[in-house]
Structure formats: C-alpha cells, structure tokens
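**Q** Sharing a model that was predicted from the sequence below.
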Amino acid sequence: MSLDSKVEVKPAPVKQRRRFDRRWAGLALLLAAAVYAPFQLVPFHVFQLTMVLVYAVALLGLNLLVGHAGQISLGHGAFFAVGAYAAAILMDGWALPYPLTLPIAAAVAFVLGYALGVPAMRLRGLYLALVTLAIAIFLGPLLKRFEGVTGGSMGLTLPKPAPPAWSGLAEDQWLYFLTLAVAVASFLLVAALLRSRVGRALHAVRDNETAAEVMGVRLSFYKTLAFAWSAMLAGAAGCVYTWVIGFVSPDSFTVNLSITLLAGLVVGGLGSLAGPVLGALFVQFVPGIAQDVNDAAPGVIFGLLIIAVMYVAPTGLAGLAGRLIRKIPRKE
C-alpha cells in the first residue's frame, strides 16, 4: 500500500466524530425545545405533549422487543395497564407518595413480563403474536372482576401530583416536566443498553437466531429479558399515565390500545431511537385527526392514513427523515 493510500483513510474517524457531534447537538437542541415548549403553549397543548412523552416511553419498550430483538407483541397495552393500575392502587389503597409508585410499577411490570416471556419464548411469529394478543384481551375483564381493588368498571379516580411551591409551575407544566424526566431517563437507559454487549446480542438474535446461537448467544435468556425490559418500560409509561390523567378504568386499556401502539411504532420506524417519538406523535394526534375528518368512521380514516404513510415511508417516518437528511449536501 502506498503512502498516499494510507493518508486517504485517515479522515474517516474525523467524519465519524463530526456525525457524532451533530447528533448530540441535535439532541441538545431538541431537549432545549422540549423544556421551552410548556411555557409557550396553552394547558391543553401542554397536556397533548405530555401524552406524547408517555406514549414515547411505552413505544420505546415495544421497540426494544420488536425492533431490536425481532419478537412480536400485540399485548403491549396490557403491560401499560399493569403499570397504570399498580400506581393507582398504591396511591389509592396504600396512600403511597406518587414518586415511589414509579419504580414499583416498573418492577411489577418487569416481573410479569419475565413470567409471561418464559413460556412465550417457546413460540415465534404468528403464534407468539396470538399469545400476546390473548393477554391484552383477557386483562380488561380480569380487572373488572376485582372491584374491591381495581374499582371494577367504574375505575379509580386519583389526585394528580401537585407542583411544589418552589417550582412556580402550573399543574400541567409540572406533570409535563415529570414526564419529560422519565422519558429522558428511559431513552438514556435504552441507548446505553443497545451500545452494550446486551444490545449486540439482541441484534444478533433479531438478524439470525441460528447464527447467534452458534456464536454463543443464549436465545431464551435474551428473548425473555427483552420481553421483561419491554414490559418494564410500558409499566413505567402506564404509571406516568396515571399521574397525568388521574383516572384509570379497564375501558382505557382495550385491545385497540395494543394494536395502536404497534401501528404507531411501525409508522415511526422500527429499530430507531427516533421511531418511538415519531410513533408517539402519530398515536396521539392521528386518531383525533381521523375523528375530525369523519365522525362516523374514524377507524377507516385512521387505517387509510397508516396505509398512506407506509406507502410513502416503508421503513417508517424515522427512515424517511434519515433519507432526506442524507440528501442534504454538506461541506467537507
């Protein structure tokens, strides 16, 4: 190899550092905008952004299972409901302070996800999807049967977390910043996880299970953990949902929620950290748009919008945004 050819390969790490710096700069700008937004918006719009963050955390967990581990789940709304009800019961029946409900709700969802993940990992594809769908179907009637604990069909009404006097924030702003803190912590946790050996093992399982097993990856172990981590994040999102809404009932966690979450993730983009955020925007706003377009058949409009997005962006909105950014000419 000549000296000239050796010199030519040296700028590559510099380009990687530039891309890394641009990414962190973009994330810092996005976080600054997120902190600034609630001071410029009316309370209803602050509430909408808060719900976007709640759904983003739930979709982050689903993305870990579907996008990074290559498993399928149609029952993610059930783990969301478990976290919501765990927080509600702890606050209503045990009078536990709301900050303590978050780790407990996440732990309960983690244990349940792990317990259900062990038998579910014997299945794959449509069979696994059917089992997870069954979980979402029977959870609602199960919650209604334990009326003394869950409130039955009437649900539970809870006080929302009040902002401390030193904050100077309104209730909607305080709830927004609580949710933002949980969302940022969740994304940092998943980003660190995906950069570790565990993340590489999950990607190996997703890409080729046979090759991963030959390389020494324990399939059942990592699949089950992915299921549990996914449930944990959904439980955390459900807990924050209880803080924000102040009410839980079985009718809030139907099968449609699980299907909508999966559709939102696919639309946002599988296997991307930006996908859950874009998917959460889709889940929060598109059903309302569909309702405004046609009150008689919002589901039809919602389905057509999903088809249209998938036609324009087969890899999701995150993939479309990535392609558009790469087309922008840059100065070397």
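**A** Done, it's in.
**Q** hey, let's count contacts and neighbours off CA atoms from now on
**A** Fine.
**Q** What is the burial count for P287?
**A** P287: 18 surrounding residues under other CA atoms under 10 Å.
**Q** brain fart, L126
**A** Count around L126 with other CA under 10 Å applied: 11.
**Q** likewise G264?
**A** G264: 28 neighbours (other CA under 10 Å).
**Q** The closest residue to it other than its chain neighbours sits in which helix or strand?
**A** Counting by CA to CA, 6 or more residues apart in numbering, G264 lies nearest to G279, which is 4.3 Å off, once chain neighbours are set aside. Assigned by DSSP states H and E, G279 belongs to helix 274-293.
**Q** what packs against the following helix or strand past that helix?
**A** Per DSSP H and E, the first helix or strand lying C-terminal to helix 274-293 is helix 298-312. If you count contacts as 3 or more CA pairs under 8 Å, 6 or more residues apart in numbering; DSSP states H and E, helix 298-312 packs onto helix 255-268, helix 274-293, helix 316-326.
**Q** tell me the most buried of those helices?
**A** Of these, the one with the most neighbours on average (mean count of other CA atoms under 10 Å) is helix 255-268, at a mean of 24.
**Q** tell me what that one is packed against?
**A** Looks like helix 255-268 contacts helix 43-63, helix 76-92, helix 126-145, helix 274-293, helix 298-312, helix 316-326 (3+ CA pairs under 8 Å, 6+ apart).
**Q** Make JSON lines out of those and add distance to L180.
**A** Listed next are those as JSON lines, based on distance: least, CA to CA, whole Å:
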{"stretch": "helix 43-63", "distance to L180": "7"}
{"stretch": "helix 76-92", "distance to L180": "17"}
{"stretch": "helix 126-145", "distance to L180": "27"}
{"stretch": "helix 274-293", "distance to L180": "12"}
{"stretch": "helix 298-312", "distance to L180": "27"}
{"stretch": "helix 316-326", "distance to L180": "21"}
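**Q** Put this next to the first one:
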Amino acid sequence: MSRTRIAWIVLLVLAILLPFFFSSYRVTQFTLVLAYAVAALGLNLLLGYSGQISLGHGAFFALGAYVTAILVAKSGWPHLATIPVAAAICAAAGFAVGIPALRLHGLYLALVTLGLAVATPQLIKRFDGLTGGTQGLAAPSPSVPGFLDFLADDQWLYLLNLAILVPMFVLAAGLVRGRVGRALVTVRDNPIAAKTFGVDLAAYKTRAFAVSAAYAGVAGSMFTITVGFVAPESFGFALSFSFLAAVVVGGLATVAGAIFGALFIEFVPVYAADVNEALAAVIYGGVLILFMYVLPTGVVGLARRVRLRPKQEGERDAVVVDRGVAGGGAGERVRAQ
C-alpha cells in the first residue's frame, strides 16, 4: 500500500473521531469546513486543472443551498434526496455559463462570473415567493436516526456531511488522475497542442464548468443541511472570493488542498475577530497576504517540496559521484568530505 493511500486512511480515521473531542460549537465549524472543502475542490477543478478563472462560485453554492431548502421546506423531500437534484441543476447552470465563457479568457471571464455572484443575492430577494426573500427560508436539519441516538445533533450532522464529502473527493481524485485530468491540464497549459492531439477544447471547458458548478451545488446542500436556514446575506460576492482564497491557500491543481483551504477560510476570520473585531477584515487580509508570500504554492505545494527534497538531494549526490568517478576518482574525495 502506498504512503499516500495510508495517509488518506489515517486522515479519514482522524476525521471520523474528530467530533467526539470538541465542543458543539467547534464541531459545527468543522462541519462547515466540510461543505466549504467540497466547494473549493469544485473551483480547483475549474481553475487549477482547466485554467478558467471563476469569481462566481458563490452563486452556484447559493443555488444548491436554495434547491435543498426549497425542496425540504416546501415539498417535504428528505435532505439527502435533494443533493442529486441540486448537483444536476447547478451542473446545468454551470454548463450554461461555460458556453459564453468559451470566448472569454482571464480577467474578462473573471468579471463575467463576478457579475453572476453579485447578482445572485438580488435575484434571491426578488423571487421571495419561492425563496422567502430577505426573510430567508427555514429548512430544519435532519434529526439523528433512532439507531444512532447516542450521537449528539452536531456530531450527527458532521458525520453525515463527512459521508457526503468522501465520495466527492474520491470522484475528483479519480477524475484528475485519469484521461480527463490529463486532457484538462493540456488544455490549460497548451491549448494549441491539445487541439493538435484531438482534444475538444469547447467540450472539455464547458464540462469542467458543469462539474465544478455541480460540486459547488453539493456544497450548498451540505450548508443547508448543517445550518437549517438560508438567507441572501449568506451568499454575498465575498463568498466567491473566500472560495478562491481557499483554492490558493490549499494549492492549485490539488485535491487535498481543498481541505486546508476550507480550514483557513473558516477559522482565520474567527480568530481575527477574536483579536480585534473592528479590524477583523484587515487582519484576515494581512494573514492571507503573508500566507501567499511565505507559501506561494499553498500548503500541499509545501508538503510536496518537503517530501521530494531528500530524493532530489540524493539524485544530486549521485550525479556528483558519477562525475567524480568519470574524472578519475574525485568522487571518492567528494564522498569523504
């Protein structure tokens, strides 16, 4: 068994045990981290692997959250049954956004998607008959099943969200390591070469948008399941920037990085407010800038460098020795030193 697989198993075991060692408030925070991690992973599939910038993923997150809230509150659907519906609707919305995005690149695409994020709260307020408008919409969280009555409500919601997150991460890991992932990276790095090798640029870009939006929709459903209430104020355009920050902090084009990025955007603002509530945003921005200066490749990028450094040093030593041998025994002198 590979070290990576062992590390993932250990991490999963720790994640399962986590809610039994923290207070209810802290467990709720970790539950929100799970939802944000799925959203950040979806954005990373788009930004890190296909190279398309989106500042509107908060809109897809909101759409998924409201789909679950509406189906639960107005139609009496089970919470879990709403997740595939939210994913499908958000995927369709993402595909629709991805079509005009084919003609846009860089900052132009970012501005278009930013407009989507800014408009979403206003659209929610406008359709108040369906969404509850400014008053919001209550969708009570699922209660603990009878056979798990030893769990507290917060522990149950955490484990439920963890059970949703795991297959989403497994699916993403399989996607990026296969033919689709290689095609997306080629599209990102060299579109001309990708087209030469027969990669359909339009198909891959629009599908990347659709999959990314579907992930954001699932994350929105997880948010509704956790909080039990949705309102327009929860989905301002700052949410999209938070997801972007999570991607960069965790590491571009990584799967595990979404977890570290979600921890950052959930806990750093809280600790910043504890230091000085009036300057919380300033402290948060300063920490983010410092983080990017110290770890430009994100947390996972640092872990990769640390893991590969002994191997690289060993390769350099081997090269020095080989050159020394070729030079008539100098390698022995280098080794002795």
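**A** Thanks, I have the structure now. All figures in this text were calculated on a predicted structure; none of them were measured in a lab.
**Q** and R19 of structure 1, which of the helices and strands packed on helix 255-268 of structure 1 is closest to it?
**A** For those, the distance to R19 of structure 1 is smallest for helix 316-326, at 11.4 Å, taking CA to CA.
**Q** Where does the closest one end up in structure 2?
**A** Counting by TM-score structural alignment, helix 316-326 of structure 1 lines up with residues 298-308 of structure 2.
**Q** Could you give the separation of the matching stretch from the chain centroid?
**A** 18 Å (CA atoms, centre = their mean, to the nearest Å).
**Q** That one vs structure 1, average distance?
**A** Average distance, stretch 298-308 of structure 2 versus aligned residues of structure 1 after superposition (mean CA distance after the TM-score superposition for structure 1): 1.9 Å.
**Q** what's the helix holding G279 of structure 1 aligned against in structure 2?
**A** The alignment of helix 274-293 of structure 1 onto structure 2 (TM-score structural alignment) spans residues 256-275.
**Q** Stretch 211-230 of structure 1 now?
**A** Stretch 211-230 of structure 1 corresponds to residues 193-212 in structure 2, going by TM-score structural alignment.
**Q** measure that stretch end to end?
**A** Stretch 193-212 of structure 2 has an end-to-end distance of 24 Å (CA to CA, to the nearest Å).
**Q** Out of the helices and strands packed on helix 298-312 of structure 1, the one nearest G70 of structure 1 is which?
**A** Per CA to CA, nearest to G70 of structure 1 of those: helix 255-268, 12.8 Å.
**Q** ok, whatever residue of structure 2 lines up with L30 of structure 1 to L18 of structure 2 distance?
**A** In structure 2, the residue paired with L30 of structure 1 according to TM-score structural alignment is L11. Separation of L11 of structure 2 from L18 of structure 2 (CA to CA): 10 Å.
**Q** who's in contact with the spatially most central residue of structure 1?
**A** In structure 1, the residue lying closest to the centroid (CA atoms, centre = their mean) is L59, at 1.9 Å. Going by CA atoms under 8 Å, 6 or more residues apart in numbering, L59 of structure 1 touches A234, L261, L262, G264, L265, P276, V277, G279, A280.
**Q** What lines up with I72 of structure 1 in structure 2?
**A** With TM-score structural alignment as the criterion, I72 of structure 1 matches I53.
**Q** Hmm, N44 and its match touching each other?
**A** No. Using CA atoms under 8 Å, I53 of structure 2 is not in contact with N44, being 9.6 Å away.
**Q** more crowded one of these two?
**A** In this view I53 of structure 2 and N44 are compared by other CA under 10 Å, and N44 has more residues nearby, 30 against 21.
**Q** The counterpart of that one in structure 1 and A321 of structure 1: what is the separation?
**A** N44 of structure 2 maps onto N63 in structure 1 when the alignment is built from TM-score structural alignment. Between N63 of structure 1 and A321 of structure 1 the computed distance is 18 Å (CA to CA).
**Q** number of nearby residues for P314 of structure 1?
**A** That count, for P314 of structure 1 with other CA under 10 Å as the rule, works out to 15.
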